[in-house]
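S.K.: When you get a sec, could you give me coordinates for this:
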Amino acid sequence: MIDVILGLQWGDEGKGKIVDYFAPNYDIIARFQGGPNAGHTLYVGDKKVVLHQIPSGIFHQNTINLIGNGVVLDPVTLKKECDTVASFGIDVKKNLFISERTNLILPTHRALDKASELSKGDGKIGSTLKGIGPAYMDKTGRNAIRVGDLLDKNFTSQYIKIRLKHQKLLDNFHFNEDISQWEEEFFEALEFLRTLNIVNGEYFINNHMANGKKVLAEGAQGSMLDIDFGTFPFVTSSNTISAGVCNGLGVAPQKIKEVLGVTKAYCTRVGGGPFPTELHDATGEELRKIGSEFGATTGRPRRCGWIDLVALKFACMINGVTQVVMTKADVLDTFEELKVCTSYNINGTEKAEVPFQMTRVNIEPIYKSFKGWNSDSTKIKEASAMTADMHTYIKFINEYIGAPTRYVSNGPGREQIIRL
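M.R.: From the prediction side, this is the model:
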């Protein structure tokens, strides 16, 4: 069977630490979508490591890590990450595997991403400029180069063909930046990539499951950034929800058992796009400051606000969430009053559903207030040590979204997780 960990908000929920926490219980950790726009932060000892492409189980010596076919892979980012991981004494050539169907991000994909975003002016979607969108466009346009193509003698001609196609598009954007340095790094990274374990991903994972191995599928970004169900057009280019596990790894739906959804105790968002509960006041600034809310991939300050239960219930519904993991509960330790959004006032009508196009309507959040717990939660080890106010806050959320919170993260440390 296969369990899934994914984000229920707009990404940045702290999934890296959660995957790292659960990794010892699994034989295989598999990334099923996204690319280097993901930033999964882990702490190895007292050192902070941010992973963008490699699954978060890499620091567990006996765990197999698979980059699935649903991922778009930047060889340059991967090589840098492998070098970082190797500096901790981990042999990536032993426990990192890459599906041959995984699509490559080329230097011209990054250039196209940048050119496209610059051309949008005030209509920017907040792209991370990592080449994700153009890479997925080539995938759906059936032009992509995949990892397995590296082993083909015609790879160079394939590359030149797509490079020329991209250049025409760049000329249309009047993009004149010199990317020769990017290409130099790219071809150097390709040589490294060829030395890694390139496998037939779908047979690899299904054969392991047939032999009783336990698999944890690791999602990137969050459900509200899903290409179909997120806040379109301010979304990512892949399916970030649990359905993406099937086509991102090549596993059947009935193989999925537990779906662990990760949510912060409040809400954040990086880049553009609708965010109904965003706070533009001192409270929002306080959340950002206490929570160190700056993007792991971009370094951009995150927009902050109260937890949005309308969006959270929607995310639990479309994912079939069986357990919730609440992160960064400790960030709320000093607040006298906490608020949760229970419905939206949309053009004078109260609704508890996520609208088709958030950008086309005026959404005013309707809140329910709770008394803050006003105590240091970072030292708590057991649920019994949580205050009554903390229990009340979590209990209300559970009842509203119809899914149980089983774990509460109360600090960045690997051991700072309370099991409920």
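
S.K.: contacts, neighbours, all on C-alpha from now
M.R.: OK.

S.K.: can you give me the helices in this structure?
M.R.: Across the chain, reading from the start of the chain, the helices by DSSP state H fall at 15-22, 75-86, 92-95, 107-119, 132-140, 155-172, 180-193, 201-210, 243-249, 282-290, 309-319, 388-401.

S.K.: For the longest one, which outside residues touch it?
M.R.: Contacts to helix 155-172, defined as Cα atoms under 8 Å, 6 or more residues apart in numbering, come from residues 108-109, 111-112, 115, 143, 145, 149, 176.

S.K.: farthest pair in these?
M.R.: Longest distance between any two of the contacts of helix 155-172 is 28.8 Å, between 149 and 176; criterion Cα to Cα.

S.K.: more crowded one of these two?
M.R.: Taking other Cα atoms under 10 Å, residue 149 and residue 176 do not tie; residue 149 has more neighbours (19 against 10).

S.K.: give me the number of residues near residue 213?
M.R.: Each residue near residue 213 was counted by other Cα under 10 Å, and the total is 15.

S.K.: Ok, residue 336 next?
M.R.: A count of neighbours around residue 336, defined by other Cα under 10 Å, yields 11.

S.K.: Could you double-check that it lies in contact with residue 389?
M.R.: No. Using Cα atoms under 8 Å, residue 336 and residue 389 do not qualify as a contacting pair, with a distance of 11.0 Å.

S.K.: hey, what's in contact with both of those two?
M.R.: By the contact definition Cα under 8 Å, 6+ apart, residue 336 and residue 389 are jointly contacted by 371-373.

S.K.: For residue 133, state which of the residues you listed is nearest.
M.R.: Among the shared contacts of residue 336 and residue 389, and counting by Cα to Cα, the member closest to residue 133 is residue 372, at 40.9 Å.

S.K.: picking that back up, quick one: which of the contacts of helix 155-172 is nearest to residue 98?
M.R.: Using Cα to Cα, residue 149 comes nearest to residue 98 of the contacts of helix 155-172, at 12.7 Å.

S.K.: Could you check how far the residue lying closest to that closest one once chain neighbours are set aside is from residue 161?
M.R.: Closest residue to residue 149 apart from its sequence neighbours, by Cα to Cα, 6 or more residues apart in numbering: residue 155 at 6.0 Å. Distance, residue 155 to residue 161, using Cα to Cα, to the nearest Å: 10 Å.

S.K.: Could you also give me the structure for this next sequence, so I can compare it with the first?
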Amino acid sequence: MRGIGPAYEFKYGRRGLRVGDLCEPQRAREKITAIAEHVNRMLRVLGAEPLDPRPICDRYRELGEQIAPFVTDTAYYLNRAIAEGRTVLFEGAQGTMLDVDHGTYPFVTSSHASAGGAAVGTGVAPTRITAILGVIKAYTTRVGEGPFPTELQDDVGQLLQQGGGEYGATTGRPRRCGWFDAFAVAYAVMLNGCTALALTKLDVLDPLPEIKICVGYRRHRRTLTEYPASCEELRECEPIYETIPGWQTSTSGLTRYEELPLPARRYIERVSQLVGCQISFISTGAEREEMILVPGRAVDRILA
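M.R.: Next comes the predicted model:
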């Protein structure tokens, strides 16, 4: 019963404990006791030790007292801030292809990881959101299981993994790495309605003499025009690649677009063309200052 999955099962099963409940000790105790009864029925079937809800209630009462001054109706809080002309920034977690509805189901998370999740989760109407910045890597990664058409299980894959520090922040588990998948990113750009993109980890590609970009999928000898609707179909796809020259010179720490090697600029421009969205931010290192802002209307709209 660990992880975000069981938490969402309880939420959608109408059994969840909400933050506001913690500010009402009696109500919280009643709900925790009811939840424990439900869980204990399952534990008994499995032959496991049942839970005692009393220490949980006591601990949550203490936590409720601590957080009570900070609890509010965030929908009102955020909408008031917007009405006052304040800037509000929402940061999404995970990625579009892990979205429970539009991702590679069942290898997904339990929530809406696309831009629409911002409106669903905050109570801020979609019409109040003025710009959407999509964040992509200069190559593709995936954590855990699931189909991955451009995955590299060779020296290049190891170079991307090590150069990009592709290890889980919590578990330390290595991320799977592969060539940039423009077909998947174009699908994500469509789903999110991106205003602009931020391209990260460009410098990880510096050592490569040539770079491949996945421009489409082929399945059963047929070139697809739309992203596959199921994992079963995606597993049967082979990537269609376009190969471009690498630049084999350091881009680390560069902060001006014109400083980038010409092949790197051509790579960025080709990616932008394939995914159908302007790349307005380019990360060239791990530090905040190692960032290129590409002038244009998209940047102005994002930073407005």
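
S.K.: circling back: burial count for the aligned residue in structure 2 for the residue nearest to residue 149 of structure 1?
M.R.: Matched to structure 2 by TM-score structural alignment, residue 155 of structure 1 sits across from residue 28. Using other Cα under 10 Å as the criterion, residue 28 of structure 2 is surrounded by 21 other residues.

S.K.: Over to residue 211 of structure 2?
M.R.: Residue 211 of structure 2 has 19 neighbours, counted by other Cα under 10 Å.

S.K.: Alignment lookup: residue 7 of structure 2 to structure 1.
M.R.: In structure 1, residue 7 of structure 2 lands on residue 135 (TM-score structural alignment).

S.K.: Same question for residue 228 of structure 2.
M.R.: Under the alignment defined by TM-score structural alignment, residue 228 of structure 2 is paired with residue 355 of structure 1.

S.K.: Pull the number of nearby residues for its match.
M.R.: Look at residue 355 of structure 1: counted by other Cα under 10 Å, it has 15 neighbours.

S.K.: Also residue 87 of structure 2?
M.R.: As a measure of burial, residue 87 of structure 2 has 11 neighbours, counting by other Cα under 10 Å.

S.K.: Could you do the one 5 residues further on as well?
M.R.: As a burial measure, the neighbour count of residue 92 of structure 2 was computed by other Cα under 10 Å and equals 16.

S.K.: Do me a favour and get the end-to-end distance for stretch 233-242 of structure 2?
M.R.: In stretch 233-242 of structure 2, first residue to last residue: 22 Å (Cα to Cα).

S.K.: ok, residues contacting it?
M.R.: Stretch 233-242 of structure 2 is touched from outside by 147-150, 212-220, 228, with contacts defined as Cα under 8 Å, 6+ apart.

S.K.: let's go with 7 Å and repeat that
M.R.: Surrounding stretch 233-242 of structure 2, the residues in contact under the criterion Cα atoms under 7 Å, 6 or more residues apart in numbering are 147, 149-150, 212-219, 228.

S.K.: Columns distance to residue 186 of structure 2 on top of those residues, output as CSV?
M.R.: Formatted as CSV, the contacts of stretch 233-242 of structure 2 follow (distance: Cα to Cα, whole Å):
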residue, distance to residue 186 of structure 2
147, 17
149, 15
150, 15
212, 16
213, 13
214, 11
215, 10
216, 10
217, 13
218, 16
219, 18
228, 13
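
S.K.: Among those residues, name the ones in strands.
M.R.: Among those, the members falling in strands are 212-219 (criterion: DSSP state E).

S.K.: May I ask which two of those are separated the most?
M.R.: Spatial extent of these (Cα to Cα) is set by the pair 212 and 219 at 19.3 Å.

S.K.: Neighbour count for those two, which is higher?
M.R.: In this view residue 212 of structure 2 and residue 219 are compared by other Cα under 10 Å, and residue 212 has more residues nearby, 19 against 15.

S.K.: Could you find the counterpart of the more buried one in structure 1?
M.R.: Across the two structures, residue 212 of structure 2 finds its equivalent in residue 339 of structure 1, going by TM-score structural alignment.

S.K.: Pretty sure that match sits against residue 306.
M.R.: Yes. Taking contacts as Cα atoms under 7 Å, residue 339 of structure 1 lies within contact range of residue 306: 6.0 Å.

S.K.: Residue 206 of structure 2 and residue 250 touch, don't they?
M.R.: Yes. With contact defined as Cα under 7 Å, residue 206 of structure 2 and residue 250 form a contacting pair (5.8 Å).

S.K.: Looking at those two, which one has more neighbours?
M.R.: Under the criterion of other Cα under 10 Å, the comparison of residue 206 of structure 2 against residue 250 puts residue 206 first, with 19 against 16.

S.K.: Compute the number of surrounding residues for the closest residue to that one other than its chain neighbours.
M.R.: Here the nearest residue to residue 206 of structure 2 in space, its sequence neighbours aside, is residue 248; by Cα to Cα, 6+ apart that works out to 5.0 Å. Using other Cα under 10 Å, residue 248 of structure 2 has 16 neighbouring residues.

S.K.: likewise the one 3 residues further on?
M.R.: Other residues lying near residue 251 of structure 2 total 22 when counted by other Cα under 10 Å.

S.K.: wait, what's in contact with the aligned partner of it in structure 1?
M.R.: Aligned against structure 1 by TM-score structural alignment, residue 251 of structure 2 finds its counterpart in residue 377. With contacts defined as Cα under 7 Å, 6+ apart, the neighbours of residue 377 of structure 1 are 330, 333, 410.

S.K.: Quick one: map the first one onto structure 2.
M.R.: Under the alignment (TM-score structural alignment), residue 330 of structure 1 pairs with residue 203 in structure 2.

S.K.: follow-up on the earlier one: between the helices of structure 1, which one is nearest to residue 221 of structure 1?
M.R.: Go through those one by one with Cα to Cα and the one that ends up closest to residue 221 of structure 1 is helix 15-22, at 9.0 Å.

S.K.: which other helices and strands contact the closest one?
M.R.: Where contact means 3 or more Cα pairs under 7 Å, 6 or more residues apart in numbering; DSSP states H and E, helix 15-22 of structure 1 is packed against strand 40-44.

S.K.: how deep is the aligned residue in structure 2 for residue 254 of structure 1 tucked in, by neighbour count?
M.R.: Residue correspondence, TM-score structural alignment: residue 254 of structure 1 in this structure matches residue 127 in structure 2. The tally of other residues near residue 127 of structure 2 (other Cα under 10 Å) stands at 7.

S.K.: if we can go back for a sec, what's the closest of the contacts of stretch 233-242 of structure 2 to residue 172 of structure 2?
M.R.: The shortest distance between residue 172 of structure 2 and any of the contacts of stretch 233-242 of structure 2, using Cα to Cα, involves residue 147 and amounts to 21.0 Å.
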